[in-house]
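S.K.: sequence-free structure coming up:
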């Protein structure tokens, strides 16, 4: 059996062809996808599918082929994206024995749990919590993007830090913070207008904003009151998001995945907060290769 996996995110896309022993036969990175509701979004999904078909064109048709797409920005809400992918694969003459098209948080959940009951917090530039229990009941909370949600994420922390720096420069807070000086150096702006215009023009990218987190963490360790407040609020948001999912499917082992948990301070304090809530299940910080989850789904099914 040949297994093709696609992990399509909004920063990069990885395509991988493996055999049934999980040995990598071919792997390449491609352009990120665009949210399907945005201009050019659906075309980006088609281009990624065409790229996969190009990778598969020399695969011996005597081999069984199973494919899994793990997609950012897709929540399984309609058939538009799956139908586009299926049509493109048919047009290119690729025959597959099974085809799975899932949201990226399901791929990550499988990578963490291998299909066993559990809950995963995925928190990097955005935030989503997903869990599934032994009865097969599942629930997702979040994943709405930073315009509508993502509280507690790296992007959210970065934006809150920028807001705090602006308020500090306007002298509307009595709390002392070193954020303004640190952010001026990191974001390379001269004054309030320079910062604001760079944010709204996109010159300062969402990714750059999320990379403010280490600055906030460093200052929090020095007892900067504003930074401590921001990080504690972020932890509150993540705990509350998890409690929503637990209320739906029950308590299960909890896995922490994503760039935000590279912060030891955030990870340790989040675990401590769960202990305070009398959460009795394992809380484990893990590093996930999303391709692993897609491989598991392609080989074993959902």
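M.R.: Sure thing, it's come through. Only a predicted model underlies this, so the values are computations on that prediction, with no experimental measurement involved.
S.K.: make it CA atoms for all contacts and neighbour counts henceforth
M.R.: Will do.
S.K.: name the surrounding residues that touch the helix or strand harbouring residue 139.
M.R.: Using DSSP states H and E, the element containing residue 139 is strand 138-142. Strand 138-142 has contacts (C-alpha atoms under 8 Å, 6 or more residues apart in numbering) with 127-132, 149-150, 241, 244-245, 248-249.
S.K.: try 7 Å this time
M.R.: Applying C-alpha atoms under 7 Å, 6 or more residues apart in numbering, the contact partners of strand 138-142 are 127-132, 149-150, 241, 245, 248-249.
S.K.: included below, for side-by-side comparison, is a second structure:
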């Protein structure tokens, strides 16, 4: 094929996804690879990963790399300039370098909600963080990790859920149905066995976070579950309170992450959010961070993302997203 093309890459902790499209918003192909988190892989591994994704996309579209204008790689762990420079150094002998733009995956997540424009991002996934981007300046609140922070996150919710099981055991009271499901989830018969199971897990943070969906399923039926979810939402609102003076009220607040993808959590949270911050408008992205990275590639080339382009992006993304989920 002929014509200019743009590539967006979104590197996360478990997988990296990429998309290629033209200036009219036609997304033509997607590709998937392994983890793109710089805290988990080397720059050499990242170099191989990005090249493999580019090759996949070019093969699927029968395009040449000369057709590509920008490769926008939004990678977890690449928020500091020193880390970005290491990646650029890895590509110094590659033709990809002159077209490569490295940024944090947070930028792509924000772009997915603002169509590449400025605004504020609230992430509530395994961790929790607020990120703002305005007039080429950024701010961050939270994001201190599971040992020092992450209040308002899936990890926080999972930890509270597991603690409720242990407290019930200490108090010698019967377990609630959601607490019994936590034991089943970890394939143990009693609360005391949770200690060995969780502390012996290869990734305790992920193991603990995974429990959050059990609590959300019980949100409407169980008062303890509802109380714990409310505690986590309150912690997230307090995080927003800390960032409030720096948030641009004229721009949207994008809600992103695993907890917000749960409708029960999202609806309960937005009611509390609107009551606490009536001058802020919250929204959930209708496209992925991968497409957000593609949008940032278009903006890098000063391509206008008009309403017809947005519609085309949404339509073509619906046709492709199933290939990488």
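M.R.: Structure received. Keep in mind the model is a prediction, meaning the values are calculated, not measured.
S.K.: TM between them?
M.R.: Overlay of the two chains. TM-score (TM-score structural alignment, normalised by the length of the first structure): 0.84; 294 aligned residues with a C-alpha RMSD of 2.9 Å.
S.K.: coming back round to it: among the contacts of strand 138-142 of the first structure, which lie within helices?
M.R.: 241, 245, 248-249 (DSSP state H).
S.K.: and the helix or strand just after the strand holding residue 139 of the first structure, what other elements does it pack with?
M.R.: Later in the chain than strand 138-142 of the first structure, the nearest helix or strand by DSSP H and E is helix 154-169. If contacts are counted by 3 or more C-alpha pairs under 7 Å, 6 or more residues apart in numbering; DSSP states H and E, helix 154-169 of the first structure sits against helix 206-210, helix 213-221, helix 225-249.
S.K.: out of those, which is closest to residue 299 of the first structure?
M.R.: Proximity to residue 299 of the first structure (C-alpha to C-alpha) singles out helix 225-249 among these, at 26.1 Å.
S.K.: what does that closest one rub up against?
M.R.: 129, 131-133, 137-141, 151-152, 157, 160, 175, 177, 216, 219-220, 270.
S.K.: what subset of those residues is buried?
M.R.: With neighbours counted by 16 or more other C-alpha atoms under 10 Å, the contacts of helix 225-249 of the first structure contain buried members at 129, 131-133, 138-141, 151-152, 157, 160, 177, 216, 219-220, 270.
S.K.: now the strands for the second structure?
M.R.: 5-11, 16-21, 27-33, 68-75, 100-104, 119-124, 128-134, 137-142, 253-256, 282-283 (DSSP state E).
S.K.: for the third one, give me the average deviation versus the first structure.
M.R.: For strand 27-33 of the second structure, the mean deviation from the first structure after alignment is 2.5 Å (mean C-alpha distance after the TM-score superposition for the first structure).
S.K.: what's the neighbour count on residue 280 of the first structure?
M.R.: 11 (other C-alpha atoms under 10 Å).
S.K.: where's it relative to residue 271 of the first structure, distance?
M.R.: Residue 280 of the first structure sits 11 Å away from residue 271 of the first structure, going by C-alpha to C-alpha, to the nearest Å.
S.K.: likewise for residue 119 of the first structure?
M.R.: In terms of C-alpha to C-alpha, residue 119 of the first structure sits 14 Å off from residue 271 of the first structure.
S.K.: which of these two has more neighbours?
M.R.: Using other C-alpha under 10 Å, the more surrounded residue of residue 119 of the first structure and residue 271 is residue 119, with 29 against 20.
S.K.: and the gap between residue 164 of the second structure and residue 222 of the second structure?
M.R.: 13 Å.
S.K.: higher neighbour count, those two?
M.R.: residue 164 (18 against 15).
S.K.: let me have the helices and strands packed on helix 154-169 of the first structure in a markdown table, extended by distance to residue 71 of the first structure.
M.R.: Listed next are these as a markdown table, based on distance: least, C-alpha to C-alpha, whole Å:
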| stretch | distance to residue 71 of the first structure |
| --- | --- |
| helix 206-210 | 19 |
| helix 213-221 | 25 |
| helix 225-249 | 21 |
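S.K.: for residue 103 of the first structure, find the nearest of these.
M.R.: helix 225-249 (16.9 Å).
S.K.: that closest one to strand 127-132, inter-axis angle?
M.R.: Helix 225-249 of the first structure and strand 127-132 meet at an angle of 30 degrees, taking axes from the mean of the first three to the mean of the last three C-alpha atoms, to 10 degrees as the criterion.
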